[in-house]
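**Q** Next input, structure requested:
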Amino acid sequence: MSEADAYLRAYQRERQARLLAEKLLDEKTRVLYDKVLELNETLGNLQHTRNQLLQTEKLAAMGQLTSGLAHEINNPIGFCISNVKCLREWSAQLIALAQHAEALDNTPTAAQLSNLRTTLEQLDLPYLQEELPILLDETEHGLSRVRDLISKLQQYTELGQQQEQSISLHSSIAMALATLGEHKQQCHIEKILGSDIVVIGNELEVQLILSHLLNNAVDACHGKGLIRLVLRSHTEQDREWAIIEVIDSGCGIAAENLQRIFDPFFSTKDVGHGTGLGLSMSYSIAIKHGGSLSVQSQLGQGSCFSLQLPLAPVV
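**A** Okay, the predicted model is just below:
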């Protein structure tokens, strides 16, 4: 075989190998491309499912909020109904007194005067003069409270539609505490709030975070223990921050779980007692508001969740 034939055969073998390699590369590229498309579709489906679950978690939290508010509404409604019953009795006595007075002639008879005197004694006018203004004030205050709570309930029906607004953290904390209702059982809640602080954001979403943190604290204490709520301001990197700490004396979180506590679907609760999305949702809301949500905890020694939000700019 001549040297030229040897070079030609070597070239042909090299060309064949290159064509085969290109064919294999093309096949692998197509397979990889199909896998990327499949992975993107899977990721899209997972994101859609996660969004649906987060919405479900928001609705569940909303249900808990509205349930707690309904419980709070029952209290003023209860004493307002009781007050109305008293007003009905007193108004009947006042009407009877007015009727007796209207029936008097210029020269009333002894019987007429006796009836008037008896009605006055039954009415106990000094007691009525003292108690009636108090009862009316209580009723007005109770109905105003109901009106405000119903206004909050109306806001909850607009979840996701609220615009950013100035938020009083005292008010948000009060509403979150109100939603606990009977769920707090024997927990002692200590409030160290100081002066009110105003932040900018979605009021309902901030209340959802606080409500979730408080309910988690109650669960961690098994319904009996100390929960401390602290509100303070903090300056960091030339920015003013509001910090709300929810500190409980409950069971605490194991060190290996602290890094995963805000992951979607992760939960330290028993199966059937939580979706594992509450803290993930709360963390996402805090980040959306330009803040953060962090935790410090030791197993058996309780936990401290810290919500940090930027203060509203001074106008």
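
**Q** CA only for contacts and neighbour counts going forward, please
**A** OK.

**Q** and residue 149, how far is that from residue 138?
**A** Remark: distance between residue 149 and residue 138 (C-alpha to C-alpha, to the nearest Å) = 16 Å.

**Q** Of those two, which one has the most company?
**A** More neighbours surround residue 149 than the other of residue 149 and residue 138, with 19 against 16 (other C-alpha atoms under 10 Å).

**Q** So that one lies in a strand, does it not?
**A** No: going by DSSP: H, G, I helix; E, B strand; the rest coil, the assignment for residue 149 is helix, not a strand.

**Q** this one as well, want them side by side:
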Amino acid sequence: MLTTPHARTLGTLVCLGLLLSATVSSLIFGHIPVSLEMLINSLTDYDPGSLEHLVIHSERFSRTVTSVIAGAGLAIAGALMQTLTRNPLASPGILGINAGAMFFVVVGATLFSLTSPSQLVWAAFAGAATAAALVYFLGQEAGRGVSPVRTVLAGVAITALFVSFAQGLLILNQDRFESILFWLAGSVSGRELDTTLPLLPMFGGALILALLLSRQLNLLGLDDEVIRGLGLRVGQVRLLIGLVVIVLAGTSVAMAGLIGFVGLIVPHMARGLFGTDHRWLLPLSAIIGATLLLAADTIARLVIPPQEIPVGVMTALLGTPLFLHLARHVRKVS
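**A** Here you go, the predicted model:
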């Protein structure tokens, strides 16, 4: 663990370097390879007649931006949920929030013909909030409050329920199946900047609020009586954190679909390197989450070219063994 300010600053610079490398790799690797020189030329002297320039500007820029935002959003949401519930297995994917958002998006698209990003993102927020409320209610243990084990079991059940409902709707509405299928597997392919940019204000506002709550988050590991004695309004802080999680997870699902395990494993990676201080944990989780999703998407393009594996499959391949490891070594998150 990096404990000194100098070591943490150096570690942050290394993580930023990895993020930059992953971003460049996302722009140059794929079915149509692009050289670094060609990438620079496309930025400084764009030629619409060049196939490589066209691929970079029309397809890879948008999926790179989507990967960065979705990866950062899911990672921060996971870190917040683990602190809020004091459960190291908490994440938007495990606790059903992603599945709830995805189900409401499918309902909006299939039953109400919603197509614009602004419409779908509100559907995603509603689904994320509904799933969070259900999991919180089902995770309660009489006389003891929220139980980590019951919460995880409730999240798994809610995820299975919403995914099954979504698949059933798509089977009944074959005309919408192709356009909605990517939400089930998780994909950043085919996203356009025109659909991503309108979501940035909400995402940015939630991110800033999460960073402003860093000091309060550091206190949530203490007992509630101690926290109240320090003058912190626990209920208000938890409500704000819940709203931030819903916005971040809903935005990520609206952009990239059902991508699991990023919100689970990335906070543990950041916590293992930088400790539990949320002033470091949250921004580093965002950087690592963006890097991880960029790397997963790049690898997904190269495994069986010209076909692409959905990025949600790649994150699942990485996240499943780590989830099993965490499940065997559950400890309270401080």
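
**Q** After superposition, what is the TM-score?
**A** Taking TM-score structural alignment, normalised by the length of structure 1 as the basis, the two superposed chains have a TM-score of 0.23; 107 aligned residues with a C-alpha RMSD of 5.8 Å.

**Q** Mind jotting down where the helices sit in the stretch 101-250 of structure 2?
**A** 117-138, 148-172, 177-185, 193-196, 200-212, 214-219, 224-229, 234-256 (DSSP state H, counting those that start in this stretch).

**Q** tell me what the fifth one is packed against?
**A** Contacts of helix 200-212 of structure 2 with other secondary structure elements, assessed using 3 or more C-alpha pairs under 8 Å, 6 or more residues apart in numbering; DSSP states H and E, are made with helix 234-256, helix 278-302.

**Q** Please compute how far the first one lies from its chain's middle.
**A** Averaged C-alpha coordinates place helix 234-256 of structure 2 at 11 Å from its chain's average position (C-alpha atoms, centre = their mean, to the nearest Å).

**Q** Remind me what it packs against, helices and strands.
**A** Going by 3+ C-alpha pairs under 8 Å, 6+ apart, helix 234-256 of structure 2 lies up against helix 61-85, helix 97-111, helix 117-138, helix 177-185, helix 200-212, helix 224-229.

**Q** next one: the longest one to chain centre, how far?
**A** Relative to the chain's own centre, helix 61-85 of structure 2 is displaced by 3 Å; criterion: C-alpha atoms, centre = their mean.

**Q** Return the set of buried residues in the helix or strand containing residue 140 of structure 1.
**A** Per DSSP states H and E: residue 140 of structure 1 is located in helix 125-156. For helix 125-156 of structure 1, the neighbour count (16 or more other C-alpha atoms under 10 Å) marks 135, 138, 139, 142, 143, 145, 146, 149, 150, 152, 153, 156 as buried.

**Q** For those, give me a markdown table that also has distance to residue 44 of structure 1.
**A** Formatted as a markdown table, the buried residues of helix 125-156 of structure 1 follow (distance: C-alpha to C-alpha, whole Å):
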| residue | distance to residue 44 of structure 1 |
| --- | --- |
| 135 | 60 |
| 138 | 55 |
| 139 | 54 |
| 142 | 50 |
| 143 | 49 |
| 145 | 45 |
| 146 | 44 |
| 149 | 39 |
| 150 | 38 |
| 152 | 35 |
| 153 | 34 |
| 156 | 29 |
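
**Q** just to revisit the earlier point, next one: the helix holding residue 140 of structure 1 to chain centre, how far?
**A** Worked out by C-alpha atoms, centre = their mean, helix 125-156 of structure 1 lies 26 Å from the chain centre.

**Q** Kindly report the same for stretch 6-20 of structure 2.
**A** Using C-alpha atoms, centre = their mean, the offset of stretch 6-20 of structure 2 from its chain centre is 21 Å.

**Q** for that stretch, which positions count as buried?
**A** 8, 11, 12, 15, 16, 18, 19.

**Q** Name the nearest residue to the last one, sequence neighbours excluded.
**A** This points to residue 19 of structure 2. residue 291 (4.9 Å; C-alpha to C-alpha, 6 or more residues apart in numbering).

**Q** quick one: that neighbour and residue 71 touch, right?
**A** Yes: contact criterion C-alpha atoms under 8 Å: residue 291 of structure 2 and residue 71 qualify, at 7.5 Å.

**Q** Which one's more surrounded, the two?
**A** For residue 291 of structure 2 versus residue 71, neighbours defined as other C-alpha under 10 Å are more numerous around residue 71 (28 against 25).

**Q** Let me see the contact set for the more buried one.
**A** 252, 262, 286, 289, 290, 291, 292, 293, 294 (C-alpha atoms under 8 Å, 6 or more residues apart in numbering).

**Q** Return the closest of those with respect to residue 325 of structure 2.
**A** Among the contacts of residue 71 of structure 2, residue 262 lies closest to residue 325 of structure 2 (C-alpha to C-alpha), at 15.2 Å.

**Q** ok, which stretches of structure 1 are helices?
**A** 3-103, 110-123, 125-156, 169-180, 203-220, 255-258, 278-288 (DSSP state H).

**Q** Check the offset of the second one from the chain's centre.
**A** Here helix 110-123 of structure 1 is found 58 Å from its chain centre; the criterion is C-alpha atoms, centre = their mean.

**Q** Next, the angle from it to helix 125-156.
**A** When axes from the mean of the first three to the mean of the last three C-alpha atoms, to 10 degrees is applied, the directions of helix 110-123 of structure 1 and helix 125-156 differ by 50 degrees.

**Q** ditto for the longest one
**A** Relative orientation of helix 3-103 of structure 1 versus helix 125-156 (the same axes, to 10 degrees): 160 degrees.

**Q** What helices and strands are in contact with helix 3-103 of structure 1?
**A** helix 110-123, helix 125-156, helix 169-180, helix 203-220, helix 278-288.
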